[in-house]
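Novice: how would this look folded up:
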Amino acid sequence: MATEGSNSPLRFASVEASVPKITIQFCIQCKWNLRAAYYAQELLQTFSTSLGEVSLRPSTGGVFIVTLETFNQHSVLESHTIWDRKRDGGFPETKELKKKVRDIIDPQRDLGHVDGKKSATNPPAHPANAGHTRELKDVAAQVVDGPVKVSKLQDNRPESLGVQLVQAQNSSKSQDKAECEDCK
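Specialist: As a prediction, this is how the structure comes out:
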């Protein structure tokens, strides 16, 4: 900026606000960057150009907050906390996050299957694959609940779906891993 008495001309910048704007603030110590990127991708896929911007904001301290900025009818910028991990208890289901965003930016918008409606374009599941999803969910639940070693699916078929599960081991956290107090 030019000061009085200087020969430099004054310069003005135009700032354009990209609204509605979603910001996902996430803890890098907790390694929630992939989760934040996933939510950003899902929101962009669903709302596309109805959103002006989706940004990721790295933070620390166990933070995971999704905010939405919009203009109200008086052109005043408002900030809405869509989700706060500490306030709301954990992480949102993707469909819940989409509904909360929709309810603010476009309440009349139909979210299809997210709203509990079946899409007419989805083909029925192939009968040959009907049991695969169930079996994989059961195996995944076992992995989450404790160590398991699986080399073949229940009916002795090789893992043709590209799924290889190896023994999950509960290991102590590395001493050099920097964690926030919230995540210990």
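Novice: only C-alpha atoms for contact and neighbour calcs from this point on.
Specialist: Will do.
Novice: where do the strands sit along the chain?
Specialist: When assigned using DSSP state E, the strands of the chain occupy the ranges 21-27, 53-59, 64-71, 77-84.
Novice: which parts of the last one are buried?
Specialist: Judged by neighbour count (16 or more other C-alpha atoms under 10 Å), strand 77-84 contains these buried residues: 82-84.
Novice: Quick one: those residues as a markdown table, columns for distance to residue 136 too.
Specialist: As requested, the buried residues of strand 77-84 are arranged in a markdown table below (distance: C-alpha to C-alpha, whole Å):
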| residue | distance to residue 136 |
| --- | --- |
| 82 | 32 |
| 83 | 30 |
| 84 | 31 |
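Novice: Also this sequence, please, to line up against the first:
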Amino acid sequence: MEQTQSGRPRVEIEYCTQCRWLLRAGWVAQELLTTFAEELGEVALKPGQGGVFLVRLNGELLCDRKADGGFPDLAQLKQRLRDRIAPDRDLGHSERRPSAEN
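Specialist: Sure thing, here's the model as predicted:
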């Protein structure tokens, strides 16, 4: 498992340079660092090619743009990350709660 020297988790965002997705990768990184400022040790941006946009936590794939059929929904990505690094944490307004069935 990849972790930082502090022992806190490492997120890696691999993005396609040919598609010019650096700004999107930077935005996702900023959102994750803002939300998980105390839990994460590092968010790294990794240049790639061929339409790649992957988000990994300690080497484990959290989302893949190609396999998932599009870019990750940020709220859903935050929930996936939270479930692995801080399962008891409330994400506030971005938390998706199941709607009540009538």
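Novice: quick one on the thing from earlier: make TSV out of the strands of structure 1 and add distance to residue 116 of structure 1.
Specialist: Listed next are the strands of structure 1 as TSV, based on distance: least, C-alpha to C-alpha, whole Å:
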stretch	distance to residue 116 of structure 1
strand 21-27	24
strand 53-59	25
strand 64-71	23
strand 77-84	21
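Novice: Residue 95 of structure 1 is nearest to which of those strands?
Specialist: Checking those against residue 95 of structure 1 by C-alpha to C-alpha gives strand 77-84 as the closest, at 12.6 Å.
Novice: Now tell me what touches that closest one from outside.
Specialist: Defining contact as C-alpha atoms under 8 Å, 6 or more residues apart in numbering, one finds that strand 77-84 of structure 1 is touched by 63-72, 91-92, 97, 100-101.
Novice: could you redo the last one with a cut-off of 10 Å?
Specialist: Contacts made with strand 77-84 of structure 1 from outside it, assessed by C-alpha atoms under 10 Å, 6 or more residues apart in numbering, are listed as 17, 19-25, 63-72, 88-92, 96-101, 104.
Novice: could you flag which of these are buried?
Specialist: In terms of neighbour count (16+ other C-alpha under 10 Å), the buried residues within the contacts of strand 77-84 of structure 1 are 19-25, 63-70, 92, 97-99, 101.
Novice: Okay, helices next: where are they in structure 2?
Specialist: Residue ranges of the helices in structure 2, as given by DSSP state H, are 22-35, 65-68, 74-85.
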